[in-house]
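Asks: how does the following fold in three dimensions:
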Amino acid sequence: MKVNNYQAVEQKPVEMEGSQGCQVRSLLSSGDGAPNFAMRQFEVEPGGYTPRHSHPYEHEVFVLEGEGLVLEGSVEHRLQAGDVVLVTPDEIHQFKNTGQTPLKFLCLVPNSYKDLPISMAPECGVE
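Replies: Alright, predicted model coming up:
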């Protein structure tokens, strides 16, 4: 068992092309003894967004704080604290903060995500 406060985990900038104002904390992964899933906590500043991309694995998201949008291809879904999102494999998606405070969410992915390709959408980062 591992018990840790999320603030003890270093927050790092998301350095993927098409990202703006995003930070991530890798809360749990295979390096911590988690055999199947990695848990990450993202923080997107007001006006910020994740890259518009897809990948061959699913991920689950739980919104902790703030408000924003998740794009499913070109369809926008409003987000607020307490919402959950399932992003299916190969689905083009992007998270955007539309509020005045940070948008914070947990994102769970398979541990194998680091070995799998990410495809950037052609309109990546274009508003």
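Asks: could you use CA atoms for every contact and neighbour count after this?
Replies: Will do.
Asks: who's in contact with Ala81?
Replies: For Ala81, the contact set (Cα atoms under 8 Å, 6 or more residues apart in numbering) comprises Val63, Leu64, Glu65, Gly66, Glu67.
Asks: is it true that the third one touches Leu79?
Replies: If I follow you right, that is Glu65. No. The criterion here is Cα atoms under 8 Å, and Glu65 misses it with Leu79 at 9.7 Å.
Asks: who has more neighbours, those two?
Replies: The neighbour comparison of Glu65 against Leu79 (other Cα atoms under 10 Å) goes to Leu79, with 22 against 17.
Asks: show me what contacts the more buried one?
Replies: The contact partners of Leu79, taken as Cα under 8 Å, 6+ apart, are Val63, Glu67, Gly68, Leu69, Val70.
Asks: and for comparison, fold this next one:
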Amino acid sequence: PALTGSYTNSDSQGIDHGVLLGTLFRLIGADISIFPNVGGRFAYRAENCARIRDCLRAPLGELRPAWPCPAGGMHMSNLGGMAADYGADSVFLLGGALLGHSADLRSSTGMFLDEIRRHFHERLEAPAKVNESTDELAEAVLRHLKFAPGFQWANRESTPYKDADDLAFKGVRRVELVGKFGEGTRCDLRYFEVEAGGFTSLEKHLHTHIVIGARGIGVLTMGNERITLEPMDVVYLRPLEVHQLRNQTREPFGFLCIVDHERDRPMKP
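Replies: Here you go, the predicted structure:
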């Protein structure tokens, strides 16, 4: 929360506590939001903290909830109240209180953990199981996709461009290449092809795009800019940048697209 205090220290101006430290922090990618808890060194009230907590957990498109982290002068004696106010899916931050509790930091940390266990049931989970042998990996993941005429790939089928019909498009097919078949990558590689006179949906989203021209010539609109995209041209699309690809020729226009594996759904401009 450093440098954000000036936005929340007045009831008549600034930004709502939940919007700033909850919604906006989630939109910029925060998994944890640290904020001054009621009863600490700062003048946050109980309703301010509850608002932040609720905004961190409220539905927000495809984004997952984030963890509240009440802090700012908390002590061991505050843990019971924080447990009741925030619940298990939270992060409890004690800094100076640990140093002030005992000269033995290890002992203070142990007491802190004991106090946490007094309020919450401890649960240990094993990591997700991974393939245990090279043979299992070879069976689960096809690592060589043979290219075929007509911009096809062995063991990969063309699928509809989109399932939803709320975003207009015309004459587009897609081929999922890598990322949807157990590869364990953090990104997906797809191929899209637009028929003559066709176009992708005009959209925006929080995740970034990398677009690589592969076949024919297309026109990429991003914001107020229009780019002619030819084979092997590479374009980076920023978060929330409105974009669309069109084929204004008589030949197919195809491009490769790299996106995050975990990503939000497209939105209307």
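Asks: pull out the buried members of the contacts of Ala81 of structure 1.
Replies: Val63, Leu64, Glu65, Gly66, Glu67 (16 or more other Cα atoms under 10 Å).
Asks: what's the first one aligned with over in structure 2?
Replies: For Val63 of structure 1, the equivalent position in structure 2 is taken to be Gly213, counting by TM-score structural alignment.
Asks: separation between that match and Asp233 of structure 2?
Replies: Separation of Gly213 of structure 2 from Asp233 of structure 2 (Cα to Cα, to the nearest Å): 5 Å.
Asks: do Met82 of structure 2 as well
Replies: 53 Å.
Asks: just Ser33 of structure 2 next, same as before
Replies: 39 Å.
Asks: the two: which is more packed in?
Replies: Taking Ser33 of structure 2 and Asp233 together and counting by other Cα under 10 Å, Ser33 has the greater number of neighbours (22 against 12).
Asks: in this structure that one contacts Arg57, no?
Replies: No. With contact defined as Cα under 8 Å, Ser33 of structure 2 does not reach Arg57; the gap is 11.2 Å.
Asks: figure out the helix or strand that whatever residue of structure 2 lines up with Met39 of structure 1 lives in.
Replies: Structural alignment (TM-score structural alignment) places Met39 of structure 1 against Leu189 in structure 2. Element membership for Leu189 of structure 2 (DSSP states H and E) is strand 187-199.
Asks: what's the mean gap between the very next helix or strand once past that strand and the aligned bit of structure 1?
Replies: Note on strand 187-199 of structure 2: by DSSP H and E, the next helix or strand toward the C-terminus is strand 209-215. By mean Cα distance after the TM-score superposition for structure 1, the fitted strand 209-215 of structure 2 averages 0.8 Å away from its aligned residues in structure 1.
Asks: residues touching strand 209-215 of structure 2, excluding its own?
Replies: By Cα under 8 Å, 6+ apart, strand 209-215 of structure 2 touches 229-238, 252-259.
Asks: again, 10 Å this time
Replies: 150-151, 189-194, 220, 228-239, 241, 251-260 (Cα atoms under 10 Å, 6 or more residues apart in numbering).
Asks: narrow those residues to those that are buried.
Replies: Looks like the contacts of strand 209-215 of structure 2 have 189-194, 220, 229-231, 235, 237-238, 241, 252-260 buried, using 16+ other Cα under 10 Å.
Asks: let's see which of those residues end up in helices.
Replies: Using DSSP state H to define helices, no part of those is located there.
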